[in-house]
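>>> My questions concern the predicted model and sequence given below.
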Amino acid sequence: MRRIRTRRFLMAGSALCLAAALLGTAPAPAAAVPPPIPVIFVHGRNADPGVWDGMVADFLAAGYPSDRLYAWAYDTAASTNETLSGLFAARVQEILSRTGARRVDVVTHSLGALPTRWYVKFGGGEGEVAHWVSLAGPNHGTDLAYLCALWDQGCKDMTPGSYVLRRLNSGDETPGTTRYATWWSSCDEQIAPVESTRLEGARNTRVPGCPKHNELLNDAGVSREVRAFVGS
């Protein structure tokens, strides 16, 4: 009788050890992947959000949810600092409230660089913009803006040495914890000089080949690099 009880005890103990071993090797539940930071695309002069259709499609194909991709439409003849910067700030707050995100990424083309830079530097956006991108931005002005500066405030703001550009480029051109990047082309027919886009302290990239001003919007290499930058 004693042998039978001992055998039963050993079998029960073995079963418990086996169960413990199996439980120990069970895979842990996968951690939820947080959604990407919302991206706001900002067009240039005399354009609209439709110019971003190609790049937005690239972001979607790369796995960005549609509710993390936004655009900002604005009157490109309005004052960069007195009007547009405040309107852009309101758009950022709307998107942060809608998504529950703490920061946004901003991707701009041409004139779109100026009101968004003003917001980051002077409008309280430093803590709310994680990455800021300028494609062919007139960050130090463009001589072509003189052709429309008499009747268009946006053009006036783009003229070299304008009040807006003097303020934006005084001191630190890339302030705060925001990460900055620019892409420019040696064949840009709208930005003169073409090097105007580059900013001290930013990651500045000359696009290979010879794309024109608007061709940067649909350049596959630029799109890929922009996605990598805002995802870093």
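Cool, got the structure.

>>> Please count neighbours and contacts with C-alpha atoms only from this point.
Fine.

>>> can you pull the buried residues of the longest helix along the chain?
Scanning the chain for the longest helix, with DSSP state H as the assignment, gives helix 2-24. Within helix 2-24, no residue qualifies as buried by neighbour count (16 or more other C-alpha atoms under 10 Å).

>>> Does anything pack onto it? Which helices or strands?
Taking 3 or more C-alpha pairs under 8 Å, 6 or more residues apart in numbering; DSSP states H and E as the contact definition, helix 2-24 has no neighbouring helices or strands.

>>> quick one: contacts of it?
With contacts defined as C-alpha atoms under 8 Å, 6 or more residues apart in numbering, helix 2-24 is touched by no residue outside it.

>>> which element follows that helix toward the C-terminus?
strand 39-42 (DSSP states H and E).

>>> just checking, what packs against that next one?
Contact analysis of strand 39-42 by 3+ C-alpha pairs under 8 Å, 6+ apart lists strand 69-72, strand 104-109 as its packing neighbours.

>>> tell me the most buried of these?
Highest mean neighbour count of these: strand 104-109, a mean of 25 (counted as mean count of other C-alpha atoms under 10 Å).

>>> and the next element down the chain from that strand?
helix 113-122.

>>> Tell me which residues of that next one come out buried.
Per 16+ other C-alpha under 10 Å, helix 113-122 contains these buried residues: 113, 114, 115, 116, 117, 118, 119, 120, 121.

>>> out of these, who's nearest residue 222?
Proximity of the buried residues of helix 113-122 to residue 222 (C-alpha to C-alpha) peaks at residue 113, which lies at 16.4 Å.

>>> Touching, that closest one and residue 121? I think so.
No - Residue 113 lies out of contact with residue 121 (C-alpha atoms under 8 Å); the separation is 12.0 Å.

>>> Reformat the buried residues of helix 113-122 as CSV; add distance to residue 56.
Output for the buried residues of helix 113-122, formatted as CSV (distance: C-alpha to C-alpha, whole Å):
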residue, distance to residue 56
113, 18
114, 21
115, 21
116, 19
117, 22
118, 24
119, 23
120, 23
121, 26
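
>>> ok, second structure coming up, stack it against the first:
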Amino acid sequence: MYAFDFVRPTSVADAVAALGEADAQALGGGQTLIPALKQRLASPSTLVSLGAIAEIRGVCLDDDGRVCIGGGTTHATVARQAAAHYPALAAMAGRIGDPAVRNRGTLGGSLANNDPSACYPAAVLASNATVITNTRRIAADDYFQGMFTTALEEGELITEVRFPVPQAANYQKFVQPASRFALTAVFVARFADGVRVAVTGASEEGVFRWTEAEAALSDSFTPGALAALSVPADGMIDDLHGTPEYRAHLVRVLTGRAVAAAG
């Protein structure tokens, strides 16, 4: 680990100012950044901890009935406080990593990192959520731009994410047991105007929407609606845990299970 300065601002404004310094980097729960520092894969001059900013923590409902979650809210808090409002989202958060990860990792940190096998990107994309930063609002369809790549600009912080609550939803995760990340996972959300299906852990490009399944399920929200569909293996992750063909197969299987559970 290289030497660095450490600051702990108590407001978003102070955090943004601190991140304006050369080679400064934001620190959320540290579940990705701290291991990277230990392995000397990152060398910021200053770490700007977001852990003391109360205004970006917590779960509430807005006037439109959306579940609003602060970017600094831990997975464990989402699992507890969102359960009454968005059970599928809360259940997903309760299965991230292990208790240590859930009590330190944050929603904003996960979305800013955009790991191709992370859980939250699937929930945000399937829910058609809005990512709120210190400067603007970003629609889910515009936010995710590839593996570890997002629409966030330099010095921009996720302060909140607003989740529309679907009529029915479910998240099915095929766990990679060593890391507890998703080998492949699918979040299905049914709204009055249609169904959204988001897949994580499968593609080299990161989270994506399975639009063919969305169209079929919008017509008939049953597992049988997927019978004639298949997912191309091209572009799927190929590693020692699974071939592209295996992951493509899992997408369809897990989508069917999610629809059955949600229905």
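On my side now, so go ahead. None of the values given here were measured: they were computed from a predicted structure.

>>> Superposed, what's their TM-score?
Aligned and superposed, the two chains score 0.29 in TM-score terms (TM-score structural alignment, normalised by the length of the first structure); 118 aligned residues with a C-alpha RMSD of 5.9 Å.

>>> hmm, back to that, dump the helices and strands packed on strand 39-42 of the first structure to a markdown table, plus distance to residue 224 of the first structure.
Below are these laid out as a markdown table (distance: least, C-alpha to C-alpha, whole Å):
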| stretch | distance to residue 224 of the first structure |
| --- | --- |
| strand 69-72 | 16 |
| strand 104-109 | 13 |
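
>>> looking at the ones you listed, which is closest to residue 154 of the first structure?
Closest approach to residue 154 of the first structure among these is made by strand 104-109 (13.9 Å; C-alpha to C-alpha).

>>> Check which helices and strands the longest helix along the second structure is in contact with.
The helix that spans the most residues within the second structure, counting by DSSP H, is helix 244-262. Helices and strands touching helix 244-262 of the second structure, by 3+ C-alpha pairs under 8 Å, 6+ apart, are strand 168-175, strand 182-191.

>>> same for the shortest one, what does it pack against?
For strand 168-175 of the second structure, the elements it packs on are helix 87-93, strand 182-191, helix 244-262, judged by 3+ C-alpha pairs under 8 Å, 6+ apart.

>>> For the stretch 101-250 of the second structure, just list every one of the helices.
107-113, 120-127, 140-143, 211-219, 244-262 (DSSP state H, counting those that start in this stretch).

>>> Would you mind giving the ones you listed as CSV with distance to residue 37 of the second structure and mean neighbour count added?
Shown next, in CSV, are the helices of the stretch 101-250 of the second structure (distance: least, C-alpha to C-alpha, whole Å; neighbours: other C-alpha atoms under 10 Å):
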stretch, distance to residue 37 of the second structure, mean neighbour count
helix 107-113, 15, 23
helix 120-127, 23, 27
helix 140-143, 26, 18
helix 211-219, 38, 18
helix 244-262, 31, 20
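
>>> Of all these, which one comes closest to residue 169 of the second structure?
Going through those one by one, with C-alpha to C-alpha as the measure, helix 244-262 comes closest at 5.1 Å.

>>> Leaving out the residues flanking it, which one is nearest to residue 161 of the second structure?
residue 131 (4.6 Å; C-alpha to C-alpha, 6 or more residues apart in numbering).

>>> Could you measure from the one you found over to residue 108 of the second structure?
As for residue 131 of the second structure, its distance to residue 108 of the second structure is 9 Å (criterion: C-alpha to C-alpha, to the nearest Å).

>>> any common contacting residues for these two?
Common contacts of residue 131 of the second structure and residue 108 (C-alpha under 8 Å, 6+ apart): 158, 160.

>>> packing partners for the helix or strand hosting residue 92 of the first structure?
Following DSSP H and E, one finds residue 92 of the first structure within helix 85-99. The elements that helix 85-99 of the first structure packs onto, with contact taken as 3+ C-alpha pairs under 8 Å, 6+ apart, are helix 113-122.

>>> and the angle for the next helix-or-strand element following the helix it packs on with helix 113-122?
Using DSSP H and E, the next helix or strand after helix 113-122 of the first structure towards the C-terminus is strand 129-135. If you take axes from the mean of the first three to the mean of the last three C-alpha atoms, to 10 degrees, strand 129-135 of the first structure sits at 150 degrees to helix 113-122.

>>> Compute the inter-axis angle for strand 129-135 of the first structure and helix 85-99.
130 degrees.

>>> Show me which residues of the next helix or strand after strand 129-135 of the first structure are buried.
Proceeding C-terminally, strand 129-135 of the first structure gives way to helix 153-158 as the next helix or strand, assigned by DSSP H and E. Buried residues in helix 153-158 of the first structure, counting neighbours by 16+ other C-alpha under 10 Å, are found at 154, 155, 156, 157, 158.

>>> For those, give me CSV that also has distance to residue 90 of the first structure.
Rendered in CSV, the data for the buried residues of helix 153-158 of the first structure read as follows (distance: C-alpha to C-alpha, whole Å):
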residue, distance to residue 90 of the first structure
154, 19
155, 23
156, 24
157, 21
158, 23
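
>>> Show me which of those residues is closest to residue 53 of the first structure.
Residue 53 of the first structure has its nearest neighbour among these in residue 154, at 23.7 Å by C-alpha to C-alpha.

>>> hang on, the earlier thing: the residue nearest to residue 161 of the second structure against residue 162, yeah?
Yes - counting by C-alpha under 8 Å, a contact exists between residue 131 of the second structure and residue 162, whose distance comes to 6.7 Å.

>>> Can you give me the first-to-last residue distance of stretch 111-126 of the second structure?
With C-alpha to C-alpha as the measure, the ends of stretch 111-126 of the second structure fall 14 Å from one another.

>>> Which residues are in contact with the nearest residue to residue 138 of the second structure once chain neighbours are set aside?
The shortest distance from residue 138 of the second structure to any non-neighbouring residue, by C-alpha to C-alpha, 6+ apart, is to residue 131 (5.0 Å). Residues near residue 131 of the second structure by C-alpha under 8 Å, 6+ apart: 137, 138, 139, 140, 143, 158, 160, 161, 162.

>>> Roughly how far does residue 131 of the second structure sit from residue 140 of the second structure?
7 Å.

>>> okay if I get the helices of the stretch 101-250 of the second structure as JSON lines plus distance to residue 5 of the second structure?
Converted to JSON lines, the helices of the stretch 101-250 of the second structure look like this (distance: least, C-alpha to C-alpha, whole Å):
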{"stretch": "helix 107-113", "distance to residue 5 of the second structure": "20"}
{"stretch": "helix 120-127", "distance to residue 5 of the second structure": "30"}
{"stretch": "helix 140-143", "distance to residue 5 of the second structure": "30"}
{"stretch": "helix 211-219", "distance to residue 5 of the second structure": "46"}
{"stretch": "helix 244-262", "distance to residue 5 of the second structure": "42"}
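
>>> Thank you kindly, that will do.
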